[in-house]
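Participant: below: sequence and its predicted model.
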Amino acid sequence: MKKLFYILSFVIGLNTLSAQKTETVYDEKLAKTLGGNDNGMKTYVFCLLKTGSNTTATKEEKTKYFEGHMANINRLAEEGKLIVAGPFMKNDKNYRGIFIFNVATVEEAQALVETDPAVKAKIFEAELTPWFCSAALMVVPETHKKITKPAQ
């Protein structure tokens, strides 16, 4: 009886494990469209925005720089060069936000960062590094548009 119990437990265990497996369907066309390698990964450039050295800008100047900053973000996103951007919450490390650029080199990303009025004015300082991540990140902008309510 004990032997039968162990055999039955083993069979149920195998059945449970196989039921938990999910079938992955590789989409080669999508992988190539998104720029992914065989593992679905690609190179980006990660940018950490930190508080810059400009501590004398007036409130009006900062407002102007931030308007330009947001316009630049939107332009780069529309061009497909900026995949993700967003601010950090208040923190003690002077981290202000991130950019993830869809470019192959840090030099290309540096040229894009330098088009940001807040970076030019030294409101922000940018640190750039190559980053390897899922090519699926490329669909974030398209998906974001689908989940953002239009302005009223």
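Facilitator: Sure thing, it's come through.

Participant: make it CA atoms for all contacts and neighbour counts henceforth
Facilitator: Noted.

Participant: who touches the one helix or strand L128 maps to?
Facilitator: Per DSSP states H and E, L128 falls inside strand 124-134. With contacts defined as C-alpha atoms under 8 Å, 6 or more residues apart in numbering, strand 124-134 is touched by 36, 40-53, 96, 105-106, 109-110, 113, 118-119.

Participant: which residues does N72 contact?
Facilitator: Taking C-alpha under 8 Å, 6+ apart as the test, what N72 contacts is T115, D116, P117.

Participant: which among those gets closest to T58?
Facilitator: Checking the contacts of N72 against T58 by C-alpha to C-alpha gives P117 as the nearest, at 14.7 Å.

Participant: give me the most central residue, the chain.
Facilitator: Nearest to the geometric centre of the chain sits V84, at 4.1 Å (C-alpha atoms, centre = their mean).

Participant: any idea where the helices of the chain begin and end?
Facilitator: Taking DSSP state H as the test, the helices found in the chain are 2-20, 28-34, 59-78, 106-113, 117-120, 140-147.

Participant: packing partners of the last one?
Facilitator: Helices and strands touching helix 140-147, by 3 or more C-alpha pairs under 8 Å, 6 or more residues apart in numbering; DSSP states H and E, are strand 82-87.

Participant: comparison target, given below:
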Amino acid sequence: MKNSILSIAFLSITAIGFSQETQSKYDEKLAKSLNADERGMKKYVFCLLKSGNNTTATKEESQKLFEGHMTNIGKLAKEGKLVLAGPFMKNDRNYRGIYIFNVETIEEAKALVATDPAIQSNLLEAELTPWYGTAALQETLKIHEKITKK
């Protein structure tokens, strides 16, 4: 009898724990604000930045163009058009960095890429492709601002 009661108690606790683990934490308002589909995903455009064919820019010119590049990144991020950007570490593929644009089409992303001084000057070259990822990626900037000291 004692074993039966313990077994029933164990099964009840396990069932309660399992139902809590599988219970959805879906937030409809948040999902809609991020334009998430039923999987919590959405379309973006992924941009691979590679070294461009401009090999004649002076060090001073390159520095000025990359300052504009960084300013442009900040502007696009504040506008919500750029949800992720960052450089690659040194590599042998001429990969320089990535952007993930919060747009659905290559044409929209081309217009945004055209605002980057480092790309305009051919110091960088952009390769664009559609990408499907978590709609939560748009929240990254808010979190990043909370963990950045300067």
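Facilitator: On my side now, so go ahead. As the structure is a prediction and not an experimental result, all values here were calculated from the model.

Participant: the strand holding L128 of the first structure vs the second structure, average distance?
Facilitator: Following the fit onto the second structure, the mean deviation recorded for strand 124-134 of the first structure is 0.3 Å by mean C-alpha distance after the TM-score superposition for the first structure.

Participant: now do the buried residues in that strand.
Facilitator: For strand 124-134 of the first structure, a neighbour-count test (16 or more other C-alpha atoms under 10 Å) marks F124, E125, A126, L128, P130, W131, S134 as buried.

Participant: now do stretch 113-125 of the second structure
Facilitator: Buried, per 16+ other C-alpha under 10 Å, within stretch 113-125 of the second structure: V113, D116, P117, A118, I119, S121, N122, L123, L124, E125.

Participant: run through who's touching stretch 28-37 of the second structure.
Facilitator: G40, K42, T134, A135, A136, Q138.

Participant: need those in JSON lines with distance to K75 of the second structure, can you?
Facilitator: Rendered in JSON lines, the data for the contacts of stretch 28-37 of the second structure read as follows (distance: C-alpha to C-alpha, whole Å):
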{"residue": "G40", "distance to K75 of the second structure": "26"}
{"residue": "K42", "distance to K75 of the second structure": "22"}
{"residue": "T134", "distance to K75 of the second structure": "22"}
{"residue": "A135", "distance to K75 of the second structure": "21"}
{"residue": "A136", "distance to K75 of the second structure": "20"}
{"residue": "Q138", "distance to K75 of the second structure": "15"}
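
Participant: who wins for most neighbours among these?
Facilitator: Among the contacts of stretch 28-37 of the second structure, A135 has the most neighbours (other C-alpha atoms under 10 Å), with 22 neighbours.

Participant: tell me which residues touch it, please.
Facilitator: Contacts of A135 of the second structure (C-alpha under 8 Å, 6+ apart): A31, L34, N35, A36, G40, M41, K42.

Participant: just the buried residues of stretch 113-125 of the second structure now: which is nearest I100 of the second structure?
Facilitator: Among those, and counting by C-alpha to C-alpha, the member closest to I100 of the second structure is V113, at 11.0 Å.

Participant: so that closest one touches I119, yeah?
Facilitator: Yes. Contact criterion C-alpha atoms under 8 Å: V113 of the second structure and I119 qualify, at 7.1 Å.

Participant: now do the same end-to-end measure for stretch 88-96 of the second structure.
Facilitator: 5 Å (C-alpha to C-alpha, to the nearest Å).
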